[in-house]
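Requesting a structural model of the entry that follows:
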Amino acid sequence: MFTDSVELTVSSGKGGQGCVAFRREKFVLNGGPNGGDGGKGGDIWFRCDNNTHTLSHFQKRMHIKAEGGVPGEGSRMTGKAGVKKVIIVPPGTQIIDIETGEILFDMVKDGQEVKFLQGGKGGLGNTHFKSPTNQRPTYSQPGEKGETRAIKLDLKLIADIGLVGFPNVGKSTLISTVSNATPEIANYEFTTLTPKLGQVNIGDFESFVMADIPGIIGGAHEGKGLGIQFLRHIERTKTLLYMVDLASYRDLKEQIEVLKDEIKSFSEKLAESKYAIALTRVDIVPPDEINELVNGFLELLGLEASKTNEFNFDSEMPFFVQDSADETLGYDRTLPYLVAPISSATYKNIEALKYSLFNLVQTDRI
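Sure thing, here's the model as predicted:
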C-alpha cells in the first residue's frame, strides 16, 4: 500500500534517575556517598534510505519513543544511556511541524541523517551533593524529561522526468516499456491510483528516473479526479513529459492546454520547467492520418518539423527537436524540447525518445 502523508508524535528518551547510595565496606572507615548518575535518554534521528519508497510502515497518529536512560547505581556507576531511535524515511520526505507548518528537514539524499530531538540528561547521583556541611546527602536528581513533538511526514518523490497526461493516455505503458517499473495497465481510465518510479537505463553506466502519476483532468487543481492528490510527486522534477493521445476523443489542442493550465494552477515554478511532448498511440491511428495530425499539432505550437535526426526518430513521421548546436545558451523553455509521435505497444520511436530525454536531463546535471 502506497502512503505519502502521515502524522506522528515522536518523543526522545527520559534521562535516568541519579542513585542514592553510600560506601559500606568492612575495613573502610567513614564511607561516604557514592551514588552514580543516571544514563542519558535516547535521541530521535531521521535517516534517508533508498531502499524504502513509501510511508506505509507508519500508522497514522502513532507515537514513536526513544529508549530512556537507565538509573545510576552504587559505586559511582553511571546508568546505561538509552539507545537512539532512528526513523527510516524514503528520499523526498519532508518533516513538518504540525503546529506551525514549518518544514523542519527535507530528506533528499540517500544516507542523510539528522538529529531531531535530544534525549533528556541523566540525573546526578548523591555523590555530587556531598560537602563539609552535608556529608550524608540522601537525595539525587531525577532524570530530565525528553522532548515531544507532533510532526507530519510528507513524501514528494524525486525523479528526473515527470509524466503528465489525461487518464488512459499511455503513461503506465510507457514507463513499463522503458524502465524497471511494473504498474498496472488496463484499458480504462484511472488505472494508475498511486505514483510509480522507474529507472530508465541508457547503456551500461547511465540512467535517469521517471515518475508516473495518476491521470490529470480539467479542474484537477481544485480537487477533481486524482491528479491534485499526487501532483506534488512531480513538483521536484525539472523536466516534464506531456503525453498527448493522438487517438483520444479529446482534441489535441484541448489536451495540451488543459494539462499546462492545471500544472500552472498547481505550481508556477513547475509550469516553468523544461518540457517535452510525446504524441502517443500512433499504432491506433491510420497511417495516412498520422502526418496530418502531427503537422497540425506542430503548426498549432508555432513549430516546424525538424530536418535533423540526431536521435534516430522514424523519418517517415514528422517530429520536432530543438537545435542543440549551441548548448551554452540552453534550450528555450517556452517551447517544448521535442515533439514526437510514439507507440509504447509497438516500440515506435521509444528508443529515440529515451536518448533525447536523457540528453535533456543531462543539461541539469552539468
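
all contacts plus neighbour counts: C-alpha atoms, from now on.
Will do.

any idea where the helices of the stretch 201-350 of the chain begin and end?
With DSSP state H, counting those that start in this stretch as the criterion, the stretch 201-350 of the chain has helices at 227-230, 252-266, 268-271, 287-300, 350-365.

Single out the most deeply packed of those.
Per residue and on average, the most neighbours among the helices of the stretch 201-350 of the chain fall to helix 227-230, with a mean of 21 (mean count of other CA atoms under 10 Å).

what distance separates that helix from the middle of the whole chain?
In terms of CA atoms, centre = their mean, to the nearest Å, the centre of helix 227-230 is set 15 Å apart from its chain centre.

do stretch 138-152 as well
Averaging C-alpha positions (CA atoms, centre = their mean) puts stretch 138-152 33 Å from its chain's average.

hmm, who's touching it?
Applying CA atoms under 8 Å, 6 or more residues apart in numbering, the contact partners of stretch 138-152 are 5-20, 38, 40-41, 95-99, 117-126, 129.

Could you identify the buried members of the residues you listed?
Among the contacts of stretch 138-152, those buried by neighbour count (16 or more other CA atoms under 10 Å) are 5-20, 38, 40-41, 95-98, 117-126, 129.

among those, which are in strands?
If you go by DSSP state E, the buried ones among the contacts of stretch 138-152 have Ser5, Val6, Glu7, Leu8, Thr9, Val10, Ser11, Ile95, Ile96, Asp97, Leu117 in strands.

Disregarding flanking residues, what is the spatial nearest neighbour of the first one?
When you say that, I think you mean Ser5. Excluding the flanking residues, the one nearest Ser5 by CA to CA, 6 or more residues apart in numbering is Asp154, at 4.7 Å.

structure for this one too, so we can compare:
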Amino acid sequence: MKFVDEAYIDISAGDGGAGCVSFRHEKYKEFGGPNGGDGGRGGHVFAVADVNLNTLVDYRFARRYDAKRGEHGMGSDMFGAAGDDITLKMPVGTIITDAETGEVLFELLTPGEVITIAKGGDGGFGNLRFKSAINRAPRQKTPGWPGEKRSLKLELKVLADVGLFGLPNAGKSTLITAVSNARPRIADYPFTTLHPNLGVVRVGPEQSFVVADLPGLIEGASEGAGLGHLFLRHLQRTRLLLHVVDAAPFDDSIDPVAQAKGIIAELKKYDEGLFKKPRWLVLNKLDMVPVEEREALVKDFVKRLKYKGPVFEISALNREGCEPLIKAVYKHIRAEHDAEQVHVEVDPRFMP
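Prediction:
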C-alpha cells in the first residue's frame, strides 16, 4: 500500500429537517389543535483513530464526505428521524487542520479515540412548539439549522518513541531490522527506504518501545533535496533521536564527520525544536574496521564532531553492540515517561 502522510478533504454535516405545520383532523374534533412535529437532527461527521491504519491514502482519492440531512417533521406529533452519521477512520497520529486558516483543530493520539469534526444542524420546530394559551392555532414553524461544513488538511505524524536519521546507506534499515520486528527493504544502494518504517523493540517482558526508520537525509534536505525532508515531521513526536553514521565508508575521499555535521545542520534548519531533542550518536558498520583501530577511530570522530553526548559503537549487520544500545534507549524513554506523569493533588475536603 502506498504511504501517504498528507491529504485534503471537504466534509459536510447534515442539515436539520424543517418543522411541520399541521392540525388534528378527526371526526367530531373540529378544533383538534396543532400537531406538527420537529425536524430531525442532521448527521454528524466523526473521526476515529484506527490502529490498523498507517497511511492517509484513502483520502487521497475520495475527498468529499457528506452526512445525511435530518427528515422533516410530520403531522400527528411525528418528529423527523435524525440523519445518519458518518465515521472516518484515520491513523493514530493524524493532525486535523482547517485548510483555510491553518488552525489545528484536533489531534488523534489515542487508539480508538473518537472526535466530532463536524456537527449536524438541529431540526426546526413544528407548530406544536408554538402552542400557548393565547395562540391556540399557531402556524409558525422554523427551518432546520445548517450542518457544519469544513475544508480540512490531514497530516500524519507517526507515533514513535525513537527516530533513526542519517545519510542514505548509513545502515538505518539494517539496524531497525536487527532490533525490532520491522522488515524494511534493504539493499546496497542509497535511498532504498522510500517511506517511514515502524518497528516494536522488545527489551523484556512488558518492556518495549517503538522506533521509526526514515528515508535518508542529504545536505540541502531542508530546501527540498532528496526524500528525507518529506518525512522529517515524523521525528517531531519522538522522545529520542539516533543519528546513525557509516563510520567506515568504502570511498576514502568521503569524510563521515563532515557529512554528519551537514545532516545536523539540516535538522536545525528544518526545525529548531527538533534540533534540540535528545540526540545520540550511533557509529555503525564498525565490523568493517579492524578491532585494534576502532578505539582511535571513534575518539577521532567524536573529537572532530565536537560531540558530547552518548556514543554507541555497533554493527547492525551482526548485531554487535545493539543490545547495550536498546537497553540504554529504553531506560531513557522510561525515565522521560515517568517524569511526564502528572500527579493530581486531591482537595483534602474530598478525602475519604
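
helix/strand/coil for the residue nearest to Ser5 of structure 1?
At Asp154 of structure 1, secondary structure determined by DSSP: H, G, I helix; E, B strand; the rest coil is strand.

Next one: it from Leu8 of structure 1, what distance?
From Asp154 of structure 1 over to Leu8 of structure 1 the distance is 11 Å, taken as CA to CA, to the nearest Å.

Over to Lys348 of structure 1?
47 Å.

And Leu153 of structure 1, by the same measure?
8 Å.

Quickly list what's touching both of the two.
Counting by CA under 8 Å, 6+ apart, Leu153 of structure 1 and Leu8 have no common neighbour.

what do we get in structure 2 for Val244 of structure 1?
By TM-score structural alignment, Val244 of structure 1 lines up with Val245 in structure 2.

for its match, what are its contacts?
Taking CA under 8 Å, 6+ apart, we find Val245 of structure 2 in contact with Gly166, Leu167, Ala170, Gly171, Pro256, Ala260, Leu281, Val282, Leu283, Asn284.

repeat for Glu7 of structure 1
Residues counted as contacts of Glu7 of structure 1 (CA under 8 Å, 6+ apart) are Lys60, Arg61, Met62, Ala150, Ile151, Lys152, Leu153.

Tell me how many other residues crowd the closest residue to it other than its chain neighbours.
Spatial nearest neighbour of Glu7 of structure 1, chain neighbours left out: Lys152 (4.3 Å); criterion: CA to CA, 6+ apart. Applying other CA atoms under 10 Å, we find 22 residues neighbouring Lys152 of structure 1.

how far away is the equivalent of the residue nearest to Ser5 of structure 1 over in structure 2 from Val92 of structure 2?
The alignment partner of Asp154 of structure 1 in structure 2, by TM-score structural alignment, is Glu155. Distance of Glu155 of structure 2 to Val92 of structure 2, given as CA to CA: 11 Å.

what does Lys157 of structure 2 give?
On the measure of CA to CA, Lys157 of structure 2 and Val92 of structure 2 end up 8 Å apart.

so who does the spatially most central residue of structure 2 touch?
Geometric centre of structure 2, nearest residue: Gly93, 1.7 Å, by CA atoms, centre = their mean. With contact set as CA under 8 Å, 6+ apart, Gly93 of structure 2 has these partners: Ala49, Glu107, Leu108, Leu109, Leu156, Lys157, Val158, Leu159.

so can I have JSON lines of those residues showing secondary structure and distance to Ser222 of structure 2?
What follows is those, written out as JSON lines (DSSP: H, G, I helix; E, B strand; the rest coil; distance: CA to CA, whole Å):
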{"residue": "Ala49", "secondary structure": "strand", "distance to Ser222 of structure 2": "30"}
{"residue": "Glu107", "secondary structure": "strand", "distance to Ser222 of structure 2": "25"}
{"residue": "Leu108", "secondary structure": "coil", "distance to Ser222 of structure 2": "27"}
{"residue": "Leu109", "secondary structure": "coil", "distance to Ser222 of structure 2": "27"}
{"residue": "Leu156", "secondary structure": "strand", "distance to Ser222 of structure 2": "19"}
{"residue": "Lys157", "secondary structure": "coil", "distance to Ser222 of structure 2": "17"}
{"residue": "Val158", "secondary structure": "coil", "distance to Ser222 of structure 2": "19"}
{"residue": "Leu159", "secondary structure": "coil", "distance to Ser222 of structure 2": "22"}
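
Run these past structure 1 and keep the common ones.
Mapping the contacts of Gly93 of structure 2 onto structure 1 (both residues aligned by TM-score structural alignment, their matches' CA atoms under 8 Å) leaves Glu107, Leu108, Leu109, Leu156, Lys157, Val158, Leu159 still in contact.

quick one: contacts for the fifth one?
This means Lys157 of structure 2. When contacts are counted by CA under 8 Å, 6+ apart, Lys157 of structure 2 touches Asp5, Gly93, Thr94, Ile95, Arg233, His234, Leu235, Gln236, Arg237.

Ile263 of structure 2 reaches Leu217, doesn't it?
Yes: using CA atoms under 8 Å, Ile263 of structure 2 is in contact with Leu217, at 6.8 Å.

okay, and the common contacts of these two?
Taking CA under 8 Å, 6+ apart as the criterion, Ile263 of structure 2 and Leu217 both touch Gly166, Leu167.

Please report the distance of Leu293 of structure 1 from Tyr249 of structure 1.
With the distance defined as CA to CA, Leu293 of structure 1 ends up 13 Å from Tyr249 of structure 1.

Aligned to Pro278 of structure 2, what sits in structure 1?
In structure 1, Pro278 of structure 2 lands on Lys274 (TM-score structural alignment).

Quick check: its match touching Pro336?
Yes: using CA under 8 Å, Lys274 of structure 1 is in contact with Pro336, at 7.2 Å.

how many neighbours does Ile58 of structure 2 have?
Check again: residue 58 of structure 2 is Asp, not Ile. For Asp58 of structure 2, using other CA under 10 Å, the count is 13.

what does the one 5 residues further on give?
Summarising burial for Arg63 of structure 2: neighbours were counted as other CA under 10 Å, giving 14.

Apart from its neighbours in sequence, what residue is nearest it?
Closest residue in space to Arg63 of structure 2, ignoring its immediate chain neighbours: Ile9 at 4.4 Å, by CA to CA, 6+ apart.

what's near enough to touch the one you found?
Contacts of Ile9 of structure 2 by CA under 8 Å, 6+ apart are Tyr59, Ala62, Arg63, Arg64, Tyr65, Ser151, Leu152, Lys153, Leu154.
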